[in-house]
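**Student:** Got a predicted structure plus its sequence, pasted below:
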Amino acid sequence: MKKSDFRYDLPTELIAQHPLAARSASRLLLLPPAPAPLEDRAVRDLPALLAPGDLLVFNDTRVIPARLFGRKATGGRVEVLVERVLDGNEARAQLGVSKPPAAGSELVLDDGTRVAVLGREGEFYRLRFESDEPLEKLLKRIGRMPLPPYMTREPDAADAERYQTVFARAPGAVAAPTAGLHFDEALLAALRARGVEFGHITLHVGAGTFQPMRAEEFKDHVMHSEWLNVGASLCERIRAAKARGGRVVAVGTTVVRALESSFRDGEVRPFAGDTRLFLFPGKRIRSVDALVTNFHLPESTLLMLVSAFAGYERVMAAYAHAVRERYRFFSYGDAMLVFPEREGGTDATAHDSRLH
């Protein structure tokens, strides 16, 4: 398969520019086990679509206000998007600038903070912020929420809350784990009452998630790196869910990426570190039994991941249905609940009997 196989036509007006009034008010496209047909549902239906004993796994990363503005010492304007905070007040960042700055040059942020350009690492720059103030505190003081590039507006006060999950606790992401944005306290309470259990991983979503896949052939694509942590307590929760016949339901592609990166010797094991895992059709996903996910950009690695899980033809047909039915797309858009295409492909047995 090639990148162009994942192209689809999306009217611009279907790209959600603002969140709905309530997090859980979004629509939900159900992609049940084959050969059952698609169903147009609502996110608030999730308690009825899951079963007692199922385990929902969330990404608890917290988006940092990673967007900064300033100028080069020579005078040109520059936008800084921090990709990852490093030790010593250093950071890996993308720069929006007319002419790339050389190593050894300097930037000056709008508040006067000086930033040394240490060098370039591929599409990212290594920067050092010359301030006695810790970088995390500096970002909190002057940084802006880094809305995705397909949102054609500046962030407003509401985004500080809504472009953040209600369970976010580990700062470090520059993009939200968007499937988690649909869950509010009322929905979480309804899921608990249903007997669904919760677990968490941390994967700090990087700016690389928005980078276009430039190579046509999968073998030529260099996947971006993201840091993750899968703890021992979650691994125990997964084992317990499997033992009682429950399903592991990933909330978002970042959870799938984290669990698959931690999958060894037939099970998910504790792991903390970077991953460059690239999942596409032909790669077997073994760690989860179902997936809650938003709709992803054409030709994106996230769309390829969903297709690896549920089957290319089924997923592309579902996207065509979503366009026809005017679903809302991308970060503030609607969601899907996806089950594997093949029976037993992820230890997913008896799915049909547990769909209501």
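**Tutor:** Thanks, I have the structure now.

**Student:** make it CA atoms for all contacts and neighbour counts henceforth
**Tutor:** Will do.

**Student:** what residues does stretch 4-23 touch?
**Tutor:** Residues outside stretch 4-23 that contact it (Cα atoms under 8 Å, 6 or more residues apart in numbering): 26, 150-153, 162, 181-184, 216, 298-300, 303-304, 316, 320, 323, 326-333.

**Student:** same deal with stretch 274-286?
**Tutor:** By Cα under 8 Å, 6+ apart, the list of residues contacting stretch 274-286 reads 1, 223-228, 257-258, 260-261, 263, 301, 304-309, 311-312, 345-347.

**Student:** can you tell me which of those residues are in strands?
**Tutor:** Assigned to strands by DSSP state E, the following of the contacts of stretch 274-286 qualify: 226-228, 263.

**Student:** Output these in TSV, with neighbour count and distance to Ala250 appended to each entry.
**Tutor:** Below are the ones in strands among the contacts of stretch 274-286 laid out as TSV (neighbours: other Cα atoms under 10 Å; distance: Cα to Cα, whole Å):
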residue	neighbour count	distance to Ala250
Glu226	23	18
Trp227	18	18
Leu228	25	15
Phe263	17	14
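
**Student:** possible to save these as TSV with distance to His200?
**Tutor:** Below are those laid out as TSV (distance: Cα to Cα, whole Å):
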residue	distance to His200
Glu226	16
Trp227	15
Leu228	11
Phe263	16
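
**Student:** rewinding a little: filter the contacts of stretch 4-23 to the buried ones?
**Tutor:** 26, 162, 181-184, 298-300, 303-304, 316, 323, 327-333 (16 or more other Cα atoms under 10 Å).

**Student:** Second structure for comparison follows:
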Amino acid sequence: MLSPIHIEDYNYELPDEKIAKYPVEPRDSSKLLLLKNGEISSESFSNLVNELPPKAHLVFNNTKVIPARLYFRKETGALIEIFLLNPVSFGGEISQNMETFGPVVWQCMIGNKKKWKTGALRREFEIEGQSLEVSAEITDTEKNLIRFKWSGNEITFASLVKAFGEIPLPPYLNRNTEEKDLETYQTVYSEKEGAVAAPTAGLHFTKNTFAELSKAKIPTSYITLHVGAGTFQPVKAGNALEHDMHSEQMVFNKEFIKKLIENHETVIPVGTTSMRSLESLYWFGVKLIKEQENSVFQIPKLYPYQWGNQTLPEPKEALQAIDKFLEEKQVKQLTGSTEIFIFPGYQFRICKGIITNFHQPKSTLLLLISALIGEKWKEVYDFALQNKFRFLSYGDSSLLLP
């Protein structure tokens, strides 16, 4: 039986002026808070490579933010906002939904829904000189499922949303999306389209940072977790354990698994999304070993906490089980989903630290940081507030090594 987690214990005062509304330029000129050997200090992010521990292996999330906010206007003049959440067609596989040329169905949030009861919404747009039309129609009013269809046989859904969608900035920035955000709210290594929020810990990295990592022979790897809107959902339950954790889709390739087996001793994820993915990967290995008939890569919210004092596989053993599974299935890619909830009391299996921004009060991400560094989080955040660090998505960075 898990003890209650009182979310008020993870509250702190965050003045609005501490929230970065815009990023610094260049990206790597941001500040870096360093927690190392129990000591807290202030550095420049451009000095990151010199502060990484020996044999560090950095793991990045290469998801790419899509312009998930779409606007349609009814013939009556009413403006309807559609926010893409999760695809339903093609078994919910995000990359297939983004790359298809045909109709797709997505679960969405609908703004001004009371003005849109029935019928299709239509909008004309232009791609490469072609005038095309897209229609949106509700197929399930209760679940907010919307089918999108469009003219043009060689136009993918990804191209469609790029043509007239808007990048959805985090609500706490409290401003409209600007043209510059199309560039600054993507990591320089973003590749796999499907996220509705950026893995913001990676926003500080530049081509120069990667050149320095390469020069220092620090291994870098990439996984994909498509960040969902649930990442911004505050914990409203007094006992955080009652919070409904959102599910996010992850993709790992076989080469990454093999590389991780060889370099698993000092894994430093870049961002909480990479951390959640890596820890979820370990638990899939546990599933394969402990529940041999269960080969579904889906990690429920409290799965890690059900094992009590049982002896569990070492990280390398769990990863080798996954490698063997991929060999037997003769597949080169592993796709899964996770609701994993990492909070104080969690024992990290893969990750030995983290590069991350500063998170909202009473958030699941702050609970994750507390799980990693314990009550030290309060000192870290006090130091950041007192030393003019910038907070949240466009804010400064930290390297936390417990």
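**Tutor:** It's in. Predicted, not measured: the structure shown is a model, and the values here were computed from it.

**Student:** hmm, back to that, ok, so of the ones in strands among the contacts of stretch 274-286 of structure 1, who is nearest Leu135 of structure 1?
**Tutor:** Trp227 (18.4 Å; Cα to Cα).

**Student:** right, and that closest one touches His204 too?
**Tutor:** Yes - the pair Trp227 of structure 1 and His204 passes the contact test of Cα atoms under 8 Å, sitting 5.7 Å apart.

**Student:** coming back round to it: from the ones in strands among the contacts of stretch 274-286 of structure 1, pick the one nearest Ala48 of structure 1.
**Tutor:** Phe263 (29.2 Å).

**Student:** how many neighbours does the residue lying closest to that closest one once chain neighbours are set aside have?
**Tutor:** Once flanking residues are discounted, Phe263 of structure 1 sits nearest to Arg269: 6.0 Å by Cα to Cα, 6 or more residues apart in numbering. Applying other Cα atoms under 10 Å, we find 20 residues neighbouring Arg269 of structure 1.

**Student:** now for Leu401 of structure 2: what does it line up with in structure 1?
**Tutor:** Under the alignment defined by TM-score structural alignment, Leu401 of structure 2 corresponds to Phe339 in structure 1.

**Student:** Spatially nearest residue to that match, not counting backbone neighbours?
**Tutor:** Ala290 (4.8 Å).

**Student:** if I pick Gly119 of structure 1, what's in contact with it?
**Tutor:** 102-104, 125-127.

**Student:** how do the residues you listed look in structure 2, which are kept?
**Tutor:** For the contacts of Gly119 of structure 1, the contacts that persist in structure 2 are 125-127, with contact defined as both residues aligned by TM-score structural alignment, their matches' Cα atoms under 8 Å.

**Student:** farthest residue from the center of structure 1?
**Tutor:** Distance from the C-alpha centroid of structure 1 peaks at Thr74, with 36.8 Å (Cα atoms, centre = their mean).

**Student:** Return the residue of structure 2 aligned against the residue nearest to Phe339 of structure 1.
**Tutor:** So, by TM-score structural alignment, Ala290 of structure 1 is matched to Gly353.

**Student:** Next, count neighbours for Gln386 of structure 2.
**Tutor:** For Gln386 of structure 2, using other Cα under 10 Å, the count is 8.

**Student:** So the residue mapped onto it from structure 1 versus Thr12 of structure 1, what's the distance?
**Tutor:** Alignment note: Gln386 of structure 2 maps to Arg324 in structure 1; criterion TM-score structural alignment. Counting by Cα to Cα, to the nearest Å, the gap from Arg324 of structure 1 to Thr12 of structure 1 is 13 Å.

**Student:** cool, and Ser26 of structure 1?
**Tutor:** 19 Å.

**Student:** for the most centrally placed residue in structure 1, what are its contacts?
**Tutor:** By Cα atoms, centre = their mean, structure 1 has its centre lying nearest to Pro177, at 3.7 Å. Pro177 of structure 1 makes contact with 59, 61, 165, 205, 252, 254 under the criterion Cα under 8 Å, 6+ apart.

**Student:** quick revisit: looking at it, the match of Ala290 of structure 1 is touching Val267, isn't it?
**Tutor:** Yes - counting by Cα under 8 Å, Val267 is a contact partner of Gly353 of structure 2 at 7.3 Å.

**Student:** corresponding residue for Ser41 of structure 2 in structure 1?
**Tutor:** By TM-score structural alignment, Ser41 of structure 2 lines up with Glu39.

**Student:** Would you map the strands across the stretch 101-250 of structure 1?
**Tutor:** Taking DSSP state E, counting those that start in this stretch as the criterion, the stretch 101-250 of structure 1 carries its strands at 106-109, 114-121, 124-130, 170-173, 197-203, 226-230, 248-251.

**Student:** looking at the ones you listed, which is buried most?
**Tutor:** Mean neighbours per residue, mean count of other Cα atoms under 10 Å, is largest over those for strand 248-251, with a mean of 27.

**Student:** Which secondary structure element is home to Tyr332 of structure 1?
**Tutor:** Assigned by DSSP states H and E, Tyr332 of structure 1 falls within no helix or strand.

**Student:** my guess is it meets Gly180, correct?
**Tutor:** No - counting by Cα under 8 Å, Tyr332 of structure 1 does not reach Gly180; the two are 10.7 Å apart.

**Student:** Quick check: chain neighbours aside, which residue is closest to the residue opposite Leu84 of structure 2 in structure 1 once aligned?
**Tutor:** For Leu84 of structure 2, the aligned position in structure 1 is occupied by Val82, per TM-score structural alignment. Counting by Cα to Cα, 6+ apart, Val82 of structure 1 lies nearest to Ala93, which is 4.2 Å off, once chain neighbours are set aside.

**Student:** now do Lys55 of structure 2
**Tutor:** Thr266 (6.1 Å).

**Student:** Can you tell me what the one you found aligns to in structure 1?
**Tutor:** Match for Thr266 of structure 2 (TM-score structural alignment): Arg247.

**Student:** For its match, grab the count of nearby residues.
**Tutor:** Arg247 of structure 1, neighbours per other Cα under 10 Å, totals 26.

**Student:** Could you pull up the residues touching it?
**Tutor:** 53-55, 241, 288-290, 348.

**Student:** Ser331 of structure 1 now?
**Tutor:** With Cα under 8 Å, 6+ apart, Ser331 of structure 1 has these contacts: 16, 148, 176, 178-179, 294.

**Student:** Now render those residues as JSON lines, adding distance to Val78 of structure 1 and neighbour count.
**Tutor:** JSON lines is the format used below for the contacts of Ser331 of structure 1 (distance: Cα to Cα, whole Å; neighbours: other Cα atoms under 10 Å):
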{"residue": "Ala16", "distance to Val78 of structure 1": "27", "neighbour count": "19"}
{"residue": "Pro148", "distance to Val78 of structure 1": "18", "neighbour count": "18"}
{"residue": "Ala176", "distance to Val78 of structure 1": "24", "neighbour count": "27"}
{"residue": "Thr178", "distance to Val78 of structure 1": "28", "neighbour count": "25"}
{"residue": "Ala179", "distance to Val78 of structure 1": "31", "neighbour count": "28"}
{"residue": "Asn294", "distance to Val78 of structure 1": "32", "neighbour count": "29"}
